[in-house]
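A.B. asks: sharing a model prediction with you, sequence too.
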Amino acid sequence: MSATTAAAARPAVTALSEQAAAAAVTAACRTLALPTVRSQAHEMAQAAARDRLTHSAYLAEVLIAECDDRDARRRLRRVKEAKFPRTKRLEDFDATAIADLPPATLAHLATGAWIDAGEPLVLLGDSGTGKTHLLIALGTAAAEQGRRVRYVTTAALVNELAEAAADHQLSRVVGRYARIDLLCLDEVGYVHLDPQGAELLFQIITEREERASIACASNAPFSEWGATFTDPRLAAAVVDRLTFNAHIINTGTTSYRLRTTRAKKGAAPS
């Protein structure tokens, strides 16, 4: 390769003043949608000069900062899209109060590996025993790991499906729920479903069977789900699909909320 050819192969570099360079960076970052680089490039350039970083090291630093911020924004967006009714986190939950939830099991659930495997999770127990806290907390952990999560009560989901069916939009809504990585279905068994509602809910469950996870919470044992789904065969089919390869946790009968409240009052200074 001749010297002329080698010179032509090198990338062209334009000598810019500091002001022109700053303006060019800002314009390029807007075009490329790099808000973190746009806001931090100048300060990081000064730090890189102080620390005598190479140009490649400086470029790596600003790109890593952009990736980290983009990941953080994505996690926040996933949590917001899940539509949790309130904030609940695993670190705020006293798992020692539930005999059926050893630390190893909770740690495994927190990783979300069961979601990747398409396994169901069923939380059974009386009202106030921590089912919804666990449901939201595990869903939040999954969303923060980048998974698509949706929280909904059984009644709200059935109403949404019924309205979609009336508007001839059922396939679109079912398809949307089918694409979610984790469906957090709360209050299963709290309300009686008419035959149409039960069949619509069954359609969602069947669509996700062995492919995408459903985590559900119920205050009724499986033997009583027939009162919700009316048709015994349909109830049996729902239980069969939600328990196959499932993680089933019994949260018990002692109110978690009452126990937590008493513990806080007992720890409060007199």
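C.D. replies: Looks like it came in fine.

A.B. asks: okay, CA-based contacts and neighbour counts for the rest of this
C.D. replies: Fine.

A.B. asks: wait, a strand at Cys184?
C.D. replies: Yes. Counting by DSSP: H, G, I helix; E, B strand; the rest coil, Cys184 is located in a strand.

A.B. asks: before we go on, here's another structure to hold up against the first:
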Amino acid sequence: MPTTRRRGLTEQAATAAIDQACRALRLPTIRAQFPDIAETAGRDQMSYRGFLAELRMAECDDRVRRRSERRIKAAAFPREKSLRGFDFDENLNVDPAVIHTLATCEWVKKGLPLCLIGDSGTGKSHLLIALGTEAAMAGFRVKYTWPPSWSTNSSRPPTTSCSPRRSPVTAASTFSTSTNSDTWSSTAAAPNSSSRC
């Protein structure tokens, strides 16, 4: 079915058509940010391609952010923790360089395990949640589990299968922490290498 071009739309009609098209195409960020980006494009005398690129990049960036938020929520962490919130000065036995290297998630990509061991109150749970959050933000699917959810026949954390949609798992890593009273694990799977905006 051929499409008809609408020439000579008024500004109000064009804005309504953009709003309607963004709803139909499920482009919430473009719909919300279009007026501001259009105003900036006019003021900066941006080319049509530049204007379109700004709109598309805004949509893609927002989708990446929302995907990260969904992965963090799906991980089911009991509380929010970040590496920025960890006090390395109070935990002198924790090497900041090692933790920041772990935050790159190279070990997850290689399928290597991570186990944090230490006394209560040394920041293991904080670091594990923070590293899990970093992994989720890097595109890995992460799952937080407590010991009661583990198999009663197993004395160690399970290796669960977490795979991205439409893609085989290319690497999976389990990281866990343990004290006498507190043990949990988290499993991360490699992100989909062909992710779309």
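C.D. replies: The structure has been received and is ready for your questions. Just so you know, these numbers come straight off a predicted model, no measurement behind them.

A.B. asks: in the second structure, which spans are helices?
C.D. replies: 11-25, 28-43, 48-75, 96-102, 106-109, 124-137 (DSSP state H).

A.B. asks: excluding its backbone neighbours, what's nearest the residue nearest in space to the middle of the second structure?
C.D. replies: Closest to where the C-alpha atoms of the second structure average out (C-alpha atoms, centre = their mean) is Ser68, at 2.1 Å. Among residues not flanking Ser68 of the second structure along the chain, Met137 sits closest, at 4.9 Å (C-alpha to C-alpha, 6 or more residues apart in numbering).

A.B. asks: so that neighbour makes contact with Arg70?
C.D. replies: No. Contact criterion C-alpha atoms under 8 Å: Met137 of the second structure and Arg70 do not qualify, at 9.6 Å.

A.B. asks: re the thing from before, so what does the residue nearest to Ser68 of the second structure match up with in the first structure?
C.D. replies: By TM-score structural alignment, Met137 of the second structure lines up with Glu144 in the first structure.

A.B. asks: over in the first structure, find the residue span stretch 22-37 of the second structure aligns onto.
C.D. replies: Alignment of stretch 22-37 of the second structure against the first structure: residues 29-44, by TM-score structural alignment.

A.B. asks: would you mark the buried spots in that stretch?
C.D. replies: Buried residues in stretch 29-44 of the first structure, counted by 16 or more other C-alpha atoms under 10 Å: Cys29, Leu34, Pro35, Thr36, Val37, Arg38, Ala41, His42, Met44.

A.B. asks: counterpart of the residue nearest to the centre of the second structure over in the first structure?
C.D. replies: Ser68 of the second structure maps onto Arg75 in the first structure, by TM-score structural alignment.

A.B. asks: repeat for Leu128 of the second structure
C.D. replies: Per TM-score structural alignment, the equivalent position to Leu128 of the second structure in the first structure is Leu135.

A.B. asks: residues near its match, how many?
C.D. replies: 24 (other C-alpha atoms under 10 Å).

A.B. asks: the one 10 residues further on now?
C.D. replies: Other residues within reach of Gln145 of the first structure by the criterion other C-alpha under 10 Å amount to 18.

A.B. asks: you'd agree it is up against Arg73?
C.D. replies: No. Using C-alpha under 8 Å as the test, Gln145 of the first structure is too far from Arg73 to be in contact (11.8 Å).

A.B. asks: relative to Leu55 of the second structure, how far out is the residue nearest to Ser68 of the second structure?
C.D. replies: For Met137 of the second structure, the distance to Leu55 of the second structure (C-alpha to C-alpha, to the nearest Å) stands at 23 Å.

A.B. asks: from Ala235 of the first structure, how far off is the match of Met137 of the second structure?
C.D. replies: 33 Å.

A.B. asks: next: Arg38 of the first structure.
C.D. replies: Counting by C-alpha to C-alpha, the gap from Arg38 of the first structure to Ala235 of the first structure is 56 Å.

A.B. asks: before we move on, what about Leu53 of the first structure?
C.D. replies: Counting by C-alpha to C-alpha, the gap from Leu53 of the first structure to Ala235 of the first structure is 65 Å.

A.B. asks: so between these two, which is more surrounded?
C.D. replies: Ala235 (20 against 14).

A.B. asks: where does that one sit: helix, strand or coil?
C.D. replies: helix.

A.B. asks: would you confirm that it contacts Arg241?
C.D. replies: No. Counting by C-alpha under 8 Å, Ala235 of the first structure does not reach Arg241; the two are 10.1 Å apart.

A.B. asks: about what we covered before: deepest-packed of the helices of the second structure, please.
C.D. replies: Mean neighbour count (mean count of other C-alpha atoms under 10 Å) peaks for helix 124-137 among those, with a mean of 23.

A.B. asks: mind giving me the packing neighbours of it?
C.D. replies: helix 48-75, strand 114-117, strand 141-145, strand 172-178, strand 183-189 (3 or more C-alpha pairs under 8 Å, 6 or more residues apart in numbering; DSSP states H and E).

A.B. asks: again, 10 Å this time
C.D. replies: Here helix 124-137 of the second structure touches helix 48-75, helix 96-102, strand 114-117, strand 141-145, strand 172-178, strand 183-189, going by 3 or more C-alpha pairs under 10 Å, 6 or more residues apart in numbering; DSSP states H and E.

A.B. asks: as JSON lines, the ones you listed with distance to Thr133 of the second structure would be great.
C.D. replies: JSON lines is the format used below for these (distance: least, C-alpha to C-alpha, whole Å):
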{"stretch": "helix 48-75", "distance to Thr133 of the second structure": "6"}
{"stretch": "helix 96-102", "distance to Thr133 of the second structure": "12"}
{"stretch": "strand 114-117", "distance to Thr133 of the second structure": "15"}
{"stretch": "strand 141-145", "distance to Thr133 of the second structure": "8"}
{"stretch": "strand 172-178", "distance to Thr133 of the second structure": "12"}
{"stretch": "strand 183-189", "distance to Thr133 of the second structure": "10"}
